[in-house]
Every structure is written in C-alpha cells, then in structure tokens.
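> can you look at this prediction? I've put the sequence above it.
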Amino acid sequence: MTERKKRTGGEILADQLIIQGCDRLFTVPGESFLAVLDALHDRTDAIETVICRQEGGVSFMACADGAMTGQPGIAFVTRGPGATNASIGVHVAHQDSQPMILFIGDVARSDRDREGFQEVDFMQMFGPLAKWVARIDDAQRIPEYIARAYATAISGRPGPVVLVLPEDMLRDRLATPDRPKVTRPAQPVCTDAMQQMMAMLRAAQNPIAIIGGADWTQEAGKHLQSFAETMGLPIACAFRRQDAFPNDSAVYAGNLGYGPNPQLIERVKHADLILAIGARLGEATTDGYTVISPDHPGQKLIHIHPDPNELNSVYRTDLAIAADMPEFCKTAALWDDALPRFGNGVEAHQQWLQWSALQENGAALDLGACVAAMRQSCPADTIICNGAGNFSGWWHRYWPYGPMPSQLAPTAGAMGYGVPAAIAAALRFPDRNVVAVAGDGDFLMNGQELATAAQHGANLLILVIDNSGYGTIRMHQERDYPARPSGTQLSNPDFATFGKAFGAWTATIEQTDEFAPALEQAMARTGIRLLHLKTDMEYLTAGGARVSSFRKQ
C-alpha cells in the first residue's frame, strides 16, 4: 500500500513494523527515540510494548521471541549504555542463528563524530556481532531499511540486525510510501544432490544424523522423523536443540554438547557417515571439535544448511546442500526411491532411554529426582528456559522436550538468559506452562526482570538452583587447580524473600522430599512462582559426579 499522508519518522517506523507483522517489542525507554515511543502510543492495538528493567533483559527477550516465532524479535534501546548492555542479546542471536532486530536511538545527525553524550560508533561495535548494521539518516528511506532488515534477519542463516536511529531523523515529517511485508526466499532442494545423498546413505554401514539449528521448525522435525524412522537412522540433536526432534521417536539418540551420553559420543566417533542437518557443528556440539574433527578422517560428511557461506567454512564437506530446513526434510520424507535400512537407530534410542533414566546421587536435594517430579506434574509441552551453568545439565539429561518451541537455552552459553526468555515465552504462549531454570549466579544477572513479569501479568515458574557459587567455573577450577577455589564462592540473598518482593508465591526447598509438594502447590497457582532450591556444591553435574572427581590425580 502507498501512504501519502505526512508522518514523523517515528510514525513511519512504527507503521513499517506493523506491516512486517510485529505484534510485540521489548524496550527500556530512552530520550533518543521518544518519537517512536510517541508513535506507539497510538498503535497499542497492534503492537504491545513490553517495558523491561535492563537492556540485557530487553535483548534476551527479543532473541527468545525470535526463536519462538521464526520472525525477528524486536528490541529498542538508547545509545551508549543502552546499546552496550543490549549487545549480549545480539551476540546470542548471532551464535544461536535467531532472527532479531535491535533499534538504537542515537545522537542527532548534526552532532555526530563529536563524541557527544553517550555517542558510540555502532558500525564498529556491532559489525562482528550482527548480519547487518546500518544507520537511517533519511526518514524517507525508513520503509526501505525496515524491509531490508527483516529480509536479512530471516534469510539464509537467521540472525541479528542492528539499525541506528538519529533522534532528529525520527522527528522529521514527510510523506513516503510503505514497503510490503517481506518473506523468507524459497530455497528448494537440488534433486541431483538428494540422489547423491541417498547413494551415500545406501553405501553407509553405520550412519548418524546431527540436527537442529538455523531455520529449524517443528514441521521440519516431523518430516525428518518419518524419513529417519523408515531407515532406522539415529538422530542426535545439536547442543541445546533438543526440541528439534520428537524425543519419543524410536530413533532419537539424545543430545550432544556438555555432559552427553558417552555411548552417543562413541557412536558419533565411529560413524562412517554423518549427516549434519541445520547444525553448524560448533565447538559445544563437537566438544571442542574433537568428537568430529574438521577433517574427520575415515568419515564422510553430508552438510545441509540454509546458508551456503556456512558450508565448507570449517568442516571439510563431502556433499554440501544449501536448502531450507523444512523444505529439505519434507523432500526427504517424500523420497520414493528405495531407502536403506539400519539397525543402529533403535539401539541408539534404547541407550538414550537408559541414560535419561533417573540416577540417585545421594545429595540431600537430588536435582534428578526434582526433574522426575516435574515429569509427573508438568504438561508435555512445557517450555523449559535456562541460561548457562552446570545446573542445566539435569534438565538436558533427564527432561524429555516436547514440540518446538519447548527449549529456550542459549547455545552461546550466556548467563542471565533463562528468566528473560521465560517472560517472553509466557507472553507469547500464555496457555502453556513455562519454567525458568536458573543457577544462583545466573539468576541474579537478570532477576530484576521479575518486575517486568509482574507488570505484564506473565505466568511462569522459576527454579533458582542455589549452590552458593559459580559451579561451572568451580568444576573447571577443580580440574586445573585442585582444591584451590578462588573467585567462585557466592554469598547469596534469600531468593524466596526476593521473589516475594515482586509478588511471587515462593517456597524454599532443602530436601528432595520437599520438592514434589512445593511443585504441586506452585502448579495450582498462576502468576509468578519461585522455588528456591538450596543444593550442595559437592554435586556439580547430572549423574552424581562429586567435586573431588574433577581433580587431577
């Protein structure tokens, strides 16, 4: 449509967001984009403005929203401190391949390059972190920039875009035509490549697929399930992509990353053919590029990814296929040539079932037993959100993830992600059960966003796993500097009292048998519910390994 009425730059921008399908944005307000805030005042029926308490929370919520919808999560922050705080979410969106647009209010055009108040060179700052960084100096071109930002964020390997908005540009009044909604360009699968892939599968004896990542959808997982189960092909999920494939499938082999099933690691190492579908095969998934080396001698690699720039960038690839993940998986499921049959898929699933079965560790508060209680009480489509820390290992190992989106966890390993992500999930899916799992250090990085949850009426359950320390760093410390803890001890507040200050229902749990009754009470309520779980630093990882077991002999 063409709009000829004069509008401010802020109004033009808000209208473009509506055209592109934005229904919610996250912000900490700043004087540098007041014209946008003013425009949003008249567009509350189309766009909900979620007011956050720190820009790191803003960008994490936008990143998580993009992960759930497949459309760019939208964040607005001011220059200088606002942008630097928000940079963590841009980094996560980049490494996690999630679509996001960060808008930054900036100094006036006439004041640029004087090191004005809070001025930063955003092109240099965000250049390595984002797919595209640009400044809009002419309000006439706002529709062009917004359409391009959306197209860039969702195309190929999805990721973040940063747009800088001079505050005086947003106040300009002019008439300019709107741009229509953009969609992800179609990227069909090459028939010849599919035939070559099938020939390689037929020649294989012990193949495995590693899946999940860029452009992945629930539809892709369902189609791949049909393809893999027909052949008996084992499916392993990349690091923190466990909702990419039905966990109850007869060929689901579990997840790679930190603390995986040793049997799965051996299966990958001894596979003669690896199909990487959507996964980048990054450092976490491959345990420092060791489970699969970049040259993988003795193994063939078929790499399927939506971004051709990713193919052959790190790993030597025997067959590279650039395609959309849903399109590829749908094509594979419909492939009518004779498919090979493998017996290792069912075997791999049985090994995962054994690995994910509860193992008691003797701790006063056994987190494995807590996960088991949650499996009994929480719906199958519960969305589990976590940041970084060894505490997450219990859920990665013992929790069966439901259909996408049911796992919001940063592959970039950023602390402080879980609570903001859970708030975004609770707002996006108000009828689903949402759980934030956070360590004590992790929680306090963005615990203030409970105020955002309360203000916007979010329903979520928060588990604060409190061992009074930075457990992951302590684990590495014990390996390299045994029995010499330094810089990892924490003196914590009463997290239950902290939660009550935001209107949460809370309970403190110190014994395993206290968890299930408290969880039952929490599940019977709405709003914010916080369970403070006091655990023992001695038990750092799922499976019962004690601190002393990490010390070099």
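Okay, I see it. Numbers count the residues shown, from 1 in each chain.
> only C-alpha atoms for contact and neighbour calcs from this point on.
Noted.
> and Ala320, that one's in a strand?
Yes: the assignment for Ala320 (DSSP: H, G, I helix; E, B strand; the rest coil) places it in a strand.
> tell me who's in contact with it.
Contacts for Ala320 (CA atoms under 8 Å, 6 or more residues apart in numbering) come out as Ile302, His303, Ile304, Leu311, Asn312.
> same deal with Ala276?
So Ala276 contacts Ala209, Ile210, Ile211, Leu301, Ile302, His303, Ile304 (CA under 8 Å, 6+ apart).
> state the pair within those that is farthest apart.
Ile211 and Leu301 (13.0 Å; CA to CA).
> what touches both of these two?
Joint contacts of Ile211 and Leu301 (CA under 8 Å, 6+ apart) are Leu275, Ala276.
> and these two? Which one has more around it.
Using other CA atoms under 10 Å as the criterion, Ile211 and Leu301 rank with Ile211 on top: 28 against 22.
> correct me if wrong: the more buried one contacts Ile277.
Yes: using CA atoms under 8 Å, Ile211 is in contact with Ile277, at 4.7 Å.
> picking up where we left off before, nearest to Thr526, of the contacts of Ala276?
Using CA to CA, the contacts of Ala276 come closest to Thr526 at Ile211, 35.4 Å.
> now do the closest one against Ala414, distance only.
22 Å (CA to CA, to the nearest Å).
> ok so, going back, most surrounded residue in the contacts of Ala276?
Going by other CA under 10 Å, Ile211 tops the contacts of Ala276 with 28 neighbours.
> just the contacts of Ala320 now: which is nearest Ala409?
Scanning those for proximity to Ala409, where the rule is CA to CA, the winner is Ile304, at 22.8 Å.
> shouldn't that closest one be within a strand?
Yes: under three-state DSSP, Ile304 sits within a strand.
> and Glu144, helix, strand or coil?
Looking at Glu144 with three-state DSSP, the answer is helix.
> can you show me the strands along the stretch 101-250 of the chain?
Residue ranges of the strands in the stretch 101-250 of the chain, as given by DSSP state E, counting those that start in this stretch, are 132-135, 160-166, 173-174, 207-211, 235-237.
> which ones are touching Asp536?
Counting by CA under 8 Å, 6+ apart, Asp536 touches Ala363, Ala364, Leu365, Asn467.
> ok, second structure coming up, stack it against the first:
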Amino acid sequence: MTPQYPARTGGQVLIDQLVRHGVDTLYGVPGESYLAALDALHDAPVRMVVCRHEGGAGYMAEAYGKLTGRPGVCFTTRGPGATNALVALHTAEQDATPLVLFIGLVPRGHTGRRSFQELDLRATFGACTKLVETVDDAARIPEHLARAFATATGGRPGPVVLGLPEDMLTDAVRVADAAPAPAPEGAVSPAQLDCLTDLLASAERPLALLGGSRWTPGARADVRAWAEAWSLPVAVDFRCQDLFDNDSEVYAGALGYGRSDALATRLRDADLLICVGAAPGDVTTDGFTLLPAGGPGPRIVLALPEPGAPGLLRAPGLTLLAAPDAFGRAVRDLAPAGPVAWAALTKEDRAAHLAHRTPVHDDDPLDLGAVFAELDSRLPPDTIVTFGAGNHALWAQRFLTYRDGSRQLAPRNGSMGYGIPAAVAAAIAHPGRQVVSVAGDGCFLMNGQELATAVANGATPLILLVANGTYGTIRQHQEQHYPGRVSGTGLVNPDFAAYARAFGAHGETVTTTEEFAPALERALAVGTAALIELRTEGRLAPGETVATTGPAAHPAQGAPGCPN
C-alpha cells in the first residue's frame, strides 16, 4: 500500500528538508520570489539571519561553511539579489567551502520572456559552482536538496545553486523527505602506507604542506601526532594557519603572500613534499617559481579528497584519494624506525618561523607591531579570527598565534569585504567565543553595513580597523612599478568610530601605541559589537611605508588584486 504523506507547499517541503539535513541557521535578504519559503520558516527550528546586502549574506554562509564543515545556506531573490551574492560563490569555489545558494525565480510560465529580474542560472553561475539546478517540480525538492548537499560536501567541497520558481513554492504536493547522504572520505591502503614510509625513510629534506578544507579536530590532532613523531616540518597553505597548532615545535609557518624568505627557500630545496588536503598552487609557490615544472625538484605525495589536481606542474610520486580525516587516521600511529636525518633542519625551520613571526616594531606614533603583540597576548586559545583581503591582513597572518582550537576565517581568493560578515556569522554561531576581525579601511566599507546585522542579533565581534587612507596593496605595487605616480589609490574616510556607534556598537579611535591597551580592555568588556579604528599614516606593511616602498621592495608582501 502506497504511504499517504500530508500535503505540503513546496516552500514547506523545502524548509523541512533543510531541517532534515541539520541546517540550524541560514543567511539572506528577503524577496517576494520566495515568500512561501519565508512563511514556512516562521514555525521552523531554523534561524534566519537577515542581512543588509546579499554579498554580506553570501559571505556569512561561506564563513559558516568554513567554520563547521557543513554547507552554509544563503537565500536571495532573483536577478540583482542573486548576482550580488556571486562574489561569495567565487570565494567558496576557490576556497573549497561547502555552500548552497537558494535563488527565488520568476514563475515557470514567465521563463524565457525576459521577465522582470529573470536570470539564466546556468549561464550566470555555472563557471564557479559544482552544480546548478532549477527545481521545477515541488515533489522533487527532497531529491534536489539531497543532491545539492551531497555535491557541496563531497570530494573537493564547493558551492551549489538551486533555483526556486515562485509558483513552484506554492504548489501543494505529497512527498517523502530524503535522508542526507554522507560524503565519502576515501582511504589509504597498507601498500600506500608502506610506500609513504619508504619515501620518508629515504628523504633528507622533507616538508609537509597542509591546505584545503574538510579538516576536522580529529584530522588536525592525528596529522599533528604523525608529524611530531617524525619531527617532520609542517608548512600550511595561504590563510590556513589554523590547520596546525602554531605552538608545535615542528610548525614552520605559512606559505603564500606574506611568507618568509626562509620558508620559500625551504620549499624550493625540499626533496620530498607531502601535500595533505590541497595541491600546491600559484600563491603557495610564488607563481610556480618555487616548484618549477622542469629540472630537479621534490618527490611529491598528494593526499586529496578528489582525483586530480588542476594546475599541478609536477607529477606526484604517490597519490592518495583520502580526505584529511582518512589520511590522519591512517598515519597517526606511523612512526619512524629510528632517528630521522632531518631533525636538525626541522629545528632550523622552527627558529626561522619564530624570527619571522616576532612583531616588527615601527617608529610610528601608533606601532602596529606592538598593537598585535598586545592583542596576541590577550586572546584566548579558541579565538576566531577573520579578515578580508589586503595588506592589513599581513599583521593578523604573521603576528597572531593560531593554537589548537583557534580558527582563521579568511578568503583565499583575495576577496575584499569578507572579514566583517565572516565575523558576524562566527559571533552568531559561537556567542561564547571571542571573535576578532582585522579590517582595512577599503575592505571594511565594502560590507561594513553588516554591523547592523551584528547588533540586531546580539553578536559581539571585535573589529580592529587599520586605516591608512589608501588601497594599500595596490599603492604598494604602484610605488614598486610606477614610483611617485599615485593614481586611483587614495581614500577619503569617514569617522569609523562614529560610524560604529551609529549602529549601536562601541566605537573608539586610537592614534598612539599607548592608547591601544586601554581601548582594547574597554572593547573586550563592553558586551556589544565593538570597533577600534587604528589610525596610521603611510604604513603599508610591517616594516614598510610609502616612503620606503620602491621597485626593489619584496614583491611577496602584498597580494595582487587585494587593494587595501
């Protein structure tokens, strides 16, 4: 006998599927195209965080995906609303973050008639997503949603777009819910473990490189135990400093923009490179110059959650189809037969990292090296740190310590405007944890209005805003390539502290080093969202000002395309 399911609108079926898939929070800007879904949310155990811009909503969902490993969920309306969220899809695609974007669409009968706000989803979003589908039949919502979530989390995670025609959401249907599908983890075979052991035993200058996503606390702990047993130096990919406890004696630092020269040399001279979670890309390798295609180079081990590694210029000697959890479980108890040949080299790598992360003190009235040293000493070990794109991030990347339990939420695709929405999402998800966002004056104003979302939801992130009056990264490159010819990089800023107070947040301006510690104390104790403007003139990067920047400056200090 066929089961009789209760009649539900498409909107109700959709929200019921989100609950079935463990969604507790979604982010969005309301639209008339998905009113039926909004109505179903009224009685659902799912929190909707109402944002002030679809770009901010998308970033919040992406940050949630980074933070939890589960798909972040975002809702937008059609046309302009959907395209405003495109930046978050690009971030999720490049950063391998699970995200599902639901887009309300024109009624099915209006499709193909250039209707108001009509949008071709596949043409618009297909290039930066894993899957784009339109749900034309409400009875198939469970199928579509289960596939979307499985696709977003499986293999190399990424974004999925589901289109929701307005009239489909009001159809009444009788259909069963669909169960979530687990993401396969892969595995490491005994023969592959033997091969990995042999490669390590014959190496003299090995280096482990951790990156990508799908890292769990268990994977972090297992990989750390393995690396420390082998005294194996560990580097992390760009903006992945939370993957490995920075206090470990085998932690050698982060590659990518802002990396140390010593670590770059270490990568270039390695004879074995073990990559877990991600293959080395252009940012990691200084445009592939540290790992060239031809000539001598390291043997490479790839442990990835999906087959293939786009952009890899050297063929791996061993490929493992395994997510970080599966790799970690396989290698945790793998120990060397005796002392390793590179133990002294690992100590040198550690010493070089500690020297690089020691704050650079400037003779400015406001010494940002001292500011971040003070901040680092005050933050609890489970702090969540967020930032966007630009030179302001160099202080947070280089001078803050990411310990076991810390999280770093930052866009690996160099997307400006990310840090504030990410901080709001993190503070909403973890109200008992300290959340700190480091912003630049250019980056902040791209989504600073999401302070309204923080205040509305009782979220209490602390924002440190480095205000130097310029799009700093681009100004740095400008001074290197076109010295003395400033064009298009200057900023005229508001009073950022007053801006924060206008939203109901705490706001202060700091112009000297001595003012910072008391201001930090007040901001941490105030019990609301707080912003401290760090007003500095001419400071582009640690140890570098407009006056000292020139054609001979180190090109790795800034990130191309990350203006502030």
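Thanks, I have it. None of these values were measured; they are calculated from a predicted model.
> one step back: what's the closest of the contacts of Ala276 of the first structure to Ala151 of the first structure?
Nearest to Ala151 of the first structure among these, with distances taken as CA to CA, is Ile304, at 21.2 Å.
> give the contact list for the closest one.
Leu275, Ala276, Ile277, Gly278, Leu311, Ala320, Ile321, Ala322, Ala323.
> which position in the second structure aligns with the second one?
Matched across to the second structure, Ala276 of the first structure falls on Cys275, judged by TM-score structural alignment.
> the strand or helix carrying its match vs strand 206-210, what angle?
Element membership for Cys275 of the second structure (DSSP states H and E) is strand 272-276. Interaxial angle, strand 272-276 of the second structure versus strand 206-210 (axes from the mean of the first three to the mean of the last three CA atoms, to 10 degrees): 20 degrees.
> which strands and helices lie in contact with the helix or strand containing Ala519 of the second structure?
Taking DSSP H and E as the criterion, Ala519 of the second structure maps to helix 513-525. Packing partners of helix 513-525 of the second structure (3 or more CA pairs under 8 Å, 6 or more residues apart in numbering; DSSP states H and E): helix 368-378, strand 506-510, strand 530-535.
> make it 10 Å
Here helix 513-525 of the second structure touches helix 368-378, strand 462-467, strand 506-510, strand 530-535, going by 3 or more CA pairs under 10 Å, 6 or more residues apart in numbering; DSSP states H and E.
> mean shift between the helix or strand that comes right after the second one and the first structure?
Once strand 462-467 of the second structure ends, the next helix or strand along the chain (criterion: DSSP H and E) is helix 472-481. For helix 472-481 of the second structure, the mean distance to aligned residues of the first structure following superposition is 0.7 Å (mean CA distance after the TM-score superposition for the first structure).
> name the helices or strands packed onto helix 472-481 of the second structure?
strand 539-541, strand 544-545.
> the first one - contacts with which helices or strands?
Which is strand 539-541 of the second structure. helix 392-399, helix 472-481.
> same list (the ones you listed) but as TSV, adding mean neighbour count.
Listed next are these as TSV, based on neighbours: other CA atoms under 10 Å:
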stretch	mean neighbour count
helix 392-399	24
helix 472-481	23
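> wait, which of these is closest to Ile428 of the second structure?
Among those, if distance is taken as CA to CA, the winner is helix 392-399, at 21.6 Å.
> the closest one vs the first structure - mean distance after superposition?
Mean for helix 392-399 of the second structure is 0.8 Å (mean CA distance after the TM-score superposition for the first structure).
> next, the angle from that helix to helix 472-481.
Going by the same axes, to 10 degrees, helix 392-399 of the second structure makes 100 degrees with helix 472-481.
> helices or strands next to helix 392-399 of the second structure in the packing?
On a contact count with 3+ CA pairs under 10 Å, 6+ apart, helix 392-399 of the second structure meets strand 251-254, helix 343-357, helix 368-378, strand 384-387, strand 435-440, helix 441-447, strand 462-467, strand 539-541.
> mind running it again at 8 Å?
helix 343-357, helix 368-378, strand 435-440, strand 539-541.
> mean deviation (superposed) between the next helix or strand after that helix and the first structure, please.
The helix or strand immediately downstream of helix 392-399 of the second structure is strand 407-409, counting by DSSP H and E. Following the fit onto the first structure, the mean deviation recorded for strand 407-409 of the second structure is 0.7 Å by mean CA distance after the TM-score superposition for the first structure.
> residues in contact with strand 407-409 of the second structure?
Taking CA under 8 Å, 6+ apart as the rule, strand 407-409 of the second structure contacts 63, 66-67, 239-242, 382-387, 402, 419, 422.
> identify the residues contacting the helix or strand containing Ala425 of the second structure?
Secondary structure assignment for Ala425 of the second structure, by DSSP H and E: helix 419-429. With contact meaning CA under 8 Å, 6+ apart, helix 419-429 of the second structure is reached by 56-57, 59-64, 67, 384-388, 409-410, 433-439, 443-444, 447-448, 450-451, 453-454, 457-461, 463.
> quick one: buried ones out of the residues you listed?
Taking 16 or more other CA atoms under 10 Å as the criterion, what is buried in the contacts of helix 419-429 of the second structure is 56-57, 59-64, 67, 384-388, 409-410, 433-439, 443-444, 447-448, 450-451, 453-454, 458-461, 463.
> how near is the aligned partner of Thr289 of the second structure in the first structure to Gln242 of the first structure?
Structural alignment (TM-score structural alignment) places Thr289 of the second structure against Thr290 in the first structure. In this view, Thr290 of the first structure and Gln242 of the first structure are 21 Å apart by CA to CA.
> these two: who's more crowded?
More neighbours surround Gln242 than the other of Thr290 of the first structure and Gln242, with 29 against 12 (other CA under 10 Å).
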